[in-house]
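[1] pasted the sequence and its predicted model underneath.
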Amino acid sequence: MTSSIDPVQNLAQLIACPSITPAEGGALSALQAMLAPLGFSVERPVFSEAGTPDVENLYARRSGNGPHLMFAGHTDVVPVGDEGAWTVPPFSAEIRNGEMYGRGAVDMKGGIACFVAAVARHLEKNGALKGSVSFVITGDEEGPSINGTGKLLEWAKARGEKWDAAIVGEPTNPDKLGDMIKIGRRGSLSGTVVVHGVQGHAAYPHLADNPVRGLVTLVDSLLYPVFDEGTKDFQPTNLEVTTIDVGNPAVNVIPATATATFNVRFNDTWTGETLMAEIHNRLDQASRRHKLRPGKSEPVNYDLNWRNRVSHVFLTHEEKLIGTLSSSIEKVTGNRPQLSTSGGTSDARFIKDYCPVVEFGLVGKTMHMVDERVALADLETLTQVYERFISDFFSQKT
């Protein structure tokens, strides 16, 4: 029997590696040991950037005559949290009642384990691929995502790599395997509003200027009115205030500054640039109509700082990729998957600039939770879906 053909064994090896972001933890070495016997050439570039941890990544390719299919994902995992709350050690890959427990079981070492097994089975049955398959695997998806997939794709492109389609193995299914394919993602934009006041005694407000009053006005302008009602393919744009802070330990002191941080998940009504302009406009208008302090006519003194990089909205229209995957899922599971753009961001936001990309993996109910786990039956089913997809994708004429 071909090595790596069993997704359960593959996943057990990956879970056993404590690859908490940004540590490699042995996970990429385990994956390399699975892929090399299958005829993949494997490289593991490390990327760096000032102020961020170095991150090791993996690029593996088995070449053939035909289209080039990318499978993308990450071996890094989030911290385990309260280890004492787990019913099994979080890196033990223990099996109980038909489920394997461990950090990364569904997000997303399980998807990687299944795709490796699918490729191994296809090669065992057919001896070769009618095209090329590459693995684009990062150790930086759960972290700042600076030294991971984005740089790995740039590195590979500079070496002459091109792809025709990509699947990201994130856990896309809400309830059962076959529920959902992600064919796009909303964009993400984050910022911080800092309102500047004048510190003073709470009993003498006329000698001070309370920035909290101004911040309340500005935040309200971001929350109402709604940005849009949604589009055919996307949910309504939504802004959430995630922190409000004045850093003030004293109850009788008016603070000097007040800060609010927000995140917006936006649809294709907006670009990053137009959304930034809208937020600026709302804050400017709100700062001028500030009426909370009687007798104060000056506008609210504020700064707006954008955080991180904008993740742009995208939607995949490639029928061969979407249709072939949908058909493969239906043939194996009996379910016709919903095509969705719901949820947060993923590394598909980088891949979209290189080739059409969709996401499909395991059921995500326990991702990031204590006792993260996956049904062994789902590992087998997902492997069968991936195997059928590989066969059908390469069998079609381009």
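    Noted; the coordinates are in hand.

[2] please make it C-alpha for all contacts and neighbour counts, starting now.
    Will do.

[3] surely Trp163 touches Lys352?
    No: at 10.8 Å, Trp163 and Lys352 do not qualify as touching, with contact defined as C-alpha atoms under 8 Å.

[4] could I get the contacting residues of Pro22?
    Shown in contact with Pro22 (C-alpha atoms under 8 Å, 6 or more residues apart in numbering): 53-55, 76, 139-140, 143.

[5] could you redo the last one with a cut-off of 10 Å?
    Residues in contact with Pro22, defined by C-alpha atoms under 10 Å, 6 or more residues apart in numbering, are 52-56, 75-78, 138-145, 147-148.

[6] one more: Arg373?
    With C-alpha under 10 Å, 6+ apart, Arg373 has these contacts: 90, 93-96, 99-107, 110, 363-367.

[7] second one coming, line it up with the first:
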Amino acid sequence: MTIAIDPVALASRLIACPSVTPARGAVFDILEEALAALGFEVHRFIVGEAPDGPVENLFASRGSGAPHFGFAGHLDVVPSGGGWDNDPFEPTIKDGLLYGRGAVDMKGSIAAFVAACADVSDHHGTLSFIITGDEEGPATYGTPALMRWMEARGIRPDMILIGEPTSENRLGDVVKIGRRGSVNMWITIPGIQGHVAYPHRADNPVTKLGRVLVALDAIRLDTGNQQFQPSNLEVTTADVGNPAGNVIPGSASARLNIRFNNEHRGSDLVVLVRRTVEQAAAGATVEAKISGEAFLTPAGPLYDIVTKAIEEETGISPQLSTAGGTSDGRFLIALCPVVDFGLPNGTMHKIDEAAAVADIHGLRRIYAGVIRRALA
């Protein structure tokens, strides 16, 4: 018996679960219920401790053998913030749009792929879901933990589609074939606190911070290449934390992020920044966390599978892009070719996040075309 799934109804049920990262529990119950009804064998596990956990992860598969096509995504969402017209976790349809936190990023895409699996119930090989509850957070216990779980069981997809919202002006116009890397750094500049009238008894770190910021601003990493836009270093905050007007502060700090292309490695950029900071302010320290390296999926069958399914549904040829933020593809690329494709992203992470009902249905049909081509 064929089971039909309404992707908008399923997305609404998922949105109704306030699964702010790190997520677990009810939102996974709903997805498991839908997948089990479609013949998927579902595995769930919770891992990690506070503050980055606990996190729930899910792996589900249907069929066996090769080829193995995986769909990856996340059920966690960013905090809703204030100012919504409606409760962000009470899904609302108005003027053809489904409103709610996660409608775009990315419960709508997950629901569309589940519905596509209902449409394509007869396929060769293996079809799987790789779903985490920690993509919007630090990812400490998310996709990397899922990959370790899969490796221990000898599970390795041949290709993976990630349902991140990549479309820009209309559904199907952009597919992400790679992503820039990301590294965060925290700079601390020590000084000696003192009275402003006795500067010889103090050591002002604010002046040193100014030199550091000028030196960082002068760094030119690259001009980009055929696959990637230029890397960029952005200072995101500079802080002294001094409420008094007559006190030289005892320390100053700054934070920066570098989004870098495949001409760099994160560790090399950390060395560059540390050297630059030390030259401008001796004694300063730099702590760093590399969120992911830049990656690029070479041209191959996965490109054709996804682009042809999009062209069949929309009549447009998508742009193959590496622009924008990163995704869990930075981890999954270690397994196999990866591309990201999903709903239009204009409202992701915004107040009144919303996905067009027509786009969710259209995405379902595109995903069904992907499955048919991948597992023919």
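    Nice, I can see it. Everything numeric in this text was worked out from a predicted model, so none of it was measured.

[8] among the contacts of Arg373 of the first structure, which lie within helices?
    Among these, DSSP state H puts Gly110 in helices.

[9] are any of the contacts of Arg373 of the first structure buried, and which?
    90, 93-95, 99-107, 110, 363-367 (16 or more other C-alpha atoms under 10 Å).

[10] just those residues: which are in strands?
    95, 99-101 (DSSP state E).

[11] which of those residues lies closest to Gly272 of the first structure?
    Tyr101 (39.2 Å; C-alpha to C-alpha).

[12] show me the contacts for that closest one.
    Per C-alpha under 10 Å, 6+ apart, neighbours of Tyr101 of the first structure: 12, 15, 86-95, 370-375.

[13] let's see it at 8 Å
    Counted by C-alpha under 8 Å, 6+ apart, Tyr101 of the first structure has contacts 88, 90, 92-95, 371-374.

[14] re the thing from before, select only the buried ones of the contacts of Pro22 of the first structure in PyMOL?
    Here is the PyMOL selection string for the buried members of these, based on 16+ other C-alpha under 10 Å:
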select buried, resi 53+54+55+56+75+76+77+78+138+139+140+141+142+143+145+147+148
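
[15] was I right about Ala165 of the first structure contacting Glu359?
    No: between Ala165 of the first structure and Glu359 there is no contact under C-alpha under 8 Å: 11.2 Å.

[16] which of the two has more neighbours?
    Between Ala165 of the first structure and Glu359, Glu359 has the larger neighbour count (other C-alpha atoms under 10 Å), namely 27 against 22.

[17] could you find the counterpart of the more buried one in the second structure?
    Aligning on TM-score structural alignment places Glu359 of the first structure opposite Asp340 in the second structure.

[18] near the closest residue to its match other than its chain neighbours, how many other residues are there?
    Spatial nearest neighbour of Asp340 of the second structure, chain neighbours left out: Ile162 (4.5 Å); criterion: C-alpha to C-alpha, 6 or more residues apart in numbering. Residues lying near Ile162 of the second structure (other C-alpha under 10 Å) number 27.

[19] could you do Gly194 of the second structure as well?
    Neighbour tally, Gly194 of the second structure, other C-alpha under 10 Å: 18.

[20] can you pull the contacts of it?
    Applying C-alpha under 8 Å, 6+ apart, the residues near Gly194 of the second structure are 201-203, 247-250.

[21] what does it align to in the first structure?
    By TM-score structural alignment, Gly194 of the second structure lines up with Gly200.

[22] which stretches of the first structure form helices?
    7-15, 27-35, 109-126, 149-158, 211-223, 272-288, 319-333, 348-351, 376-395.

[23] can you add distance to Ser48 of the first structure and give these back as TSV?
    Below are the helices of the first structure laid out as TSV (distance: least, C-alpha to C-alpha, whole Å):
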stretch	distance to Ser48 of the first structure
helix 7-15	24
helix 27-35	18
helix 109-126	24
helix 149-158	9
helix 211-223	36
helix 272-288	26
helix 319-333	33
helix 348-351	17
helix 376-395	33
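
[24] between those helices, which one is nearest to Asp175 of the first structure?
    helix 376-395 (11.6 Å).

[25] from the chain's centre, how far out does that closest one sit?
    22 Å (C-alpha atoms, centre = their mean, to the nearest Å).

[26] give the buried residues for it.
    By 16+ other C-alpha under 10 Å, the buried positions in helix 376-395 of the first structure come out as 376, 378-391, 393-394.

[27] name the helices or strands packed onto that helix?
    helix 7-15, helix 109-126, helix 319-333 (3 or more C-alpha pairs under 8 Å, 6 or more residues apart in numbering; DSSP states H and E).

[28] now the angle between helix 109-126 and that helix, please.
    50 degrees (axes from the mean of the first three to the mean of the last three C-alpha atoms, to 10 degrees).

[29] show me what helix 376-395 of the first structure is in contact with.
    7-8, 66-67, 98-100, 110-111, 114-115, 117-119, 121-122, 129-131, 177, 320-321, 324-325, 328-329, 332-333, 361-362.

[30] what separation is there between the closest residue to Arg201 of the second structure other than its chain neighbours and Gly283 of the second structure?
    Excluding the flanking residues, the one nearest Arg201 of the second structure by C-alpha to C-alpha, 6+ apart is Gly194, at 6.4 Å. From Gly194 of the second structure across to Gly283 of the second structure, the span is 19 Å (C-alpha to C-alpha, to the nearest Å).

[31] next: Gln229 of the second structure.
    From Gln229 of the second structure over to Gly283 of the second structure (counting by C-alpha to C-alpha), the distance is 34 Å.

[32] more neighbours: which of these two?
    Gln229 (19 against 12).

[33] mind checking what that one lines up with in the first structure?
    Per TM-score structural alignment, Gln229 of the second structure is aligned with Gln235.

[34] now for Gly329 of the second structure: what does it line up with in the first structure?
    So Gly329 of the second structure corresponds to Ala348, using TM-score structural alignment.

[35] surely that match touches Val358?
    Yes: using C-alpha under 8 Å, Ala348 of the first structure is in contact with Val358, at 7.4 Å.

[36] overlap in contacts of those two?
    With C-alpha under 8 Å, 6+ apart, Ala348 of the first structure and Val358 have common neighbours Val168.

[37] and the gap between Thr322 of the second structure and Val175 of the second structure?
    8 Å.

[38] sorry, back to before: skip the chain neighbours and tell me the closest residue to the match of Gln229 of the second structure.
    Asn267 (6.8 Å).

[39] quick one, what contacts that neighbour?
    Going by C-alpha under 8 Å, 6+ apart, the list of residues near Asn267 of the first structure reads 186-187, 230-231, 234-237, 313.

[40] please apply the same query to Arg179 of the second structure.
    261, 294-296, 322-327, 329-330.
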